[in-house]
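# A predicted structure for the sequence below; I have some questions about it.
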Amino acid sequence: MRKAVILDRDGTINVEKDYLHRIEDFEFEKGAVEGLKLLAELGYIFVVVTNQSGIARGYYTEEDLIKLNNYINECLEKEGVKIEKFYYCPHHPEKGIGKYRVECNCRKPNTGMLEEAIREFNIDLEGSFMVGDNISDIEAGIRAKVTPILVKTGHGMEHIEKMNELGVPIYENLYEFAKDLKKVYKNITI
């Protein structure tokens, strides 16, 4: 089994911009690249699970999303980091258009994307994390039985009170989470 960090994309890896889909609008969140590099050194693999209701609403296409995700991976690979796979939910139950207006099991906080990643990459639930900036990320992590982590980037600050109630660890960004996790590994003797 493999240990993984399952990541939300918008507000966690990249700066939150409503319905981001253009490469020219993309920018990494502070500490994201450094955090991913450190987590990779600790032996984690990465998968992304992202709600993309902009597709459902007709703001951009699945092809636009795939193009941006490929660009993100190209940038990260130059830094020695690889996202194994980007899973995305293109649906919205109320605001979707046509085939995208459905109740699905992939839209977080549902666990469809996480379950698919867990199966496909043989992910060790006990040793893995779901990191995101939104309550839906945290709820999906809890439901999928991986340890949830909230980052304060993106929408994270809006959910601090609820996370404190749930006892969910909170970090400034991915890098601060990775540094803390590295300390844990230093204290483990094999």
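Good, I have the coordinates. Numbers count the residues shown, from 1 in each chain.
# going forward, measure contacts between C-alpha atoms and count neighbours the same way
Fine.
# Quick check: next helix or strand after the helix or strand where L114 lies?
Assessed by DSSP states H and E, L114 sits inside helix 112-120. Of the helices and strands lying after helix 112-120 in sequence (DSSP H and E), the nearest is strand 129-132.
# From the contact counts, what lies against that next one?
With contacts taken as 3 or more C-alpha pairs under 8 Å, 6 or more residues apart in numbering; DSSP states H and E, strand 129-132 sits against strand 4-7, helix 135-144, strand 147-151.
# could the ones you listed go into TSV alongside mean neighbour count?
Output for those, formatted as TSV (neighbours: other C-alpha atoms under 10 Å):
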stretch	mean neighbour count
strand 4-7	26
helix 135-144	21
strand 147-151	25
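# can you redo those as CSV with distance to E16?
As requested, the helices and strands packed on strand 129-132 are arranged in CSV below (distance: least, C-alpha to C-alpha, whole Å):
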stretch, distance to E16
strand 4-7, 14
helix 135-144, 14
strand 147-151, 12
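# out of the ones you listed, nearest to A56?
Closest to A56 of those is helix 135-144 (C-alpha to C-alpha; 17.8 Å).
# I'd like the distance from the closest one to the chain centre, please.
Chain-centre distance of helix 135-144: 11 Å, with C-alpha atoms, centre = their mean, to the nearest Å.
# do the same with stretch 179-186
Here stretch 179-186 shows a centroid-to-chain-centroid distance of 20 Å under the convention C-alpha atoms, centre = their mean.
# Could you do stretch 55-64 as well?
Here stretch 55-64 is found 19 Å from its chain centre; the criterion is C-alpha atoms, centre = their mean.
# Alongside the first one, take a look at this:
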Amino acid sequence: MSAPRPAVFLDKDGTLLVDVPFNADPQRMRFADGVPQALARFAALGVPLIVVSNQAGVALGRFDASRLDGVRAQLAAMFAQCGASLAAAYFCTHHPQGSVVAHAFACDCRKPLPGLLHRAAREHAIDLQRSWMIGDILDDVEAGKRAGCRSVLVCNGNETEWLDGPFRRPDHLVRDLDEAAALIEAASAPGETASAPSEAASASNGAPVAA
């Protein structure tokens, strides 16, 4: 069995893709700014890329869970167009206030809980302590932190509440995914590390500004 390896965990809506609420139509999926460049960087690093995404639209009756197969396939195709490979995509279809009984319950995989990351680590031999979680809201940061990952917050205006907590303080703040990829690229260089919080993240109290 191969030794556990680091991975990059990516939120989907608002981080990888332009956020279209409750979208399960592959034809409406569009990369956010900086994503093609970021995927090219990640491909050069050879790091596994794993998408972890809350898809409460299933529990809320907005679309059927089977439609996520098309979303996953479209993500893989979009990654391939950038020379990158999608190692896996995990979706939480649950919501405690859902209307679809099979998905209407509290779970351990809905971010900010880390269940999706733990499952990915088991199934893909991932070393969570050496991995990264990148997202556009603090629930993504918290999920990554609870799993033991380093965290990067994409400050693109999608986080509006800024609820503080011990797991909700990102290690790094960036403007887009390409900046996050450049940071991880630098941290992966021999003798380098980016595991300590950035100055901007350390100094922020409330809504941070990307460094």
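Thanks, I have it. The shown structure was predicted, so the numbers you read here are calculated from the model rather than taken from an experiment.
# Give me the TM-score for this pair.
After superposition, the two chains reach a TM-score (TM-score structural alignment, normalised by the length of the first structure) of 0.90; 187 aligned residues with a C-alpha RMSD of 2.0 Å.
# The first structure: which residue goes with G115 of the second structure?
Using TM-score structural alignment as the criterion, G115 of the second structure maps onto G112 of the first structure.
# so who does its match touch?
Listed by C-alpha atoms under 8 Å, 6 or more residues apart in numbering, the contact partners of G112 of the first structure are 105-106.
# For D25 of the first structure, see how far away it is.
Noted for G112 of the first structure: a distance of 28 Å to D25 of the first structure, by C-alpha to C-alpha, to the nearest Å.
# Could you check the helix holding L114 of the first structure and say which residues are buried?
112-115, 117-118 (16 or more other C-alpha atoms under 10 Å).
# Let me know the helix or strand that the counterpart of H91 of the first structure in the second structure is in.
Matched across to the second structure, H91 of the first structure falls on H94, judged by TM-score structural alignment. Secondary structure assignment for H94 of the second structure, by DSSP H and E: no helix or strand.
# Check whether H94 of the second structure really touches S53, as I assumed.
No - between H94 of the second structure and S53 there is no contact under C-alpha atoms under 8 Å: 11.1 Å.
# of these two, who's got more company?
H94 (25 against 22; other C-alpha atoms under 10 Å).
# how about the nearest residue to the more buried one, chain neighbours excluded?
Closest residue in space to H94 of the second structure, ignoring its immediate chain neighbours: H103 at 4.7 Å, by C-alpha to C-alpha, 6 or more residues apart in numbering.
# any idea how far R110 of the second structure is from the one you found?
According to C-alpha to C-alpha, H103 of the second structure and R110 of the second structure sit 11 Å apart.
# Find the residues that touch each one of these two.
Common neighbours of H103 of the second structure and R110 (C-alpha under 8 Å, 6+ apart) are 93-95.
# Relative to W132 of the second structure, which of those is nearest.
T93 (22.8 Å).
# just the strands in the second structure please.
Using DSSP state E, the strands found in the second structure span residues 8-10, 49-54, 86-92, 132-135, 150-154, 172-174.
# The last one aligns to what range in the first structure?
When you say that, I think you mean strand 172-174 of the second structure. Mapping strand 172-174 of the second structure onto the first structure (TM-score structural alignment) gives residues 169-171.
# who's in contact with that stretch?
The contact list for stretch 169-171 of the first structure (C-alpha under 8 Å, 6+ apart) reads 148-152, 160, 163, 177.
# Kindly list the longest helix within the second structure.
helix 68-81 (DSSP state H).
# residues in contact with the equivalent of A104 of the second structure over in the first structure?
Taking TM-score structural alignment for the superposition, A104 of the second structure sits opposite R101 in the first structure. By C-alpha under 8 Å, 6+ apart, the residues touching R101 of the first structure are 56, 91-95.
# and if we set it to 6 Å?
By C-alpha atoms under 6 Å, 6 or more residues apart in numbering, R101 of the first structure lies in contact with 91-93.
# go on, N14 of the first structure?
27-29.
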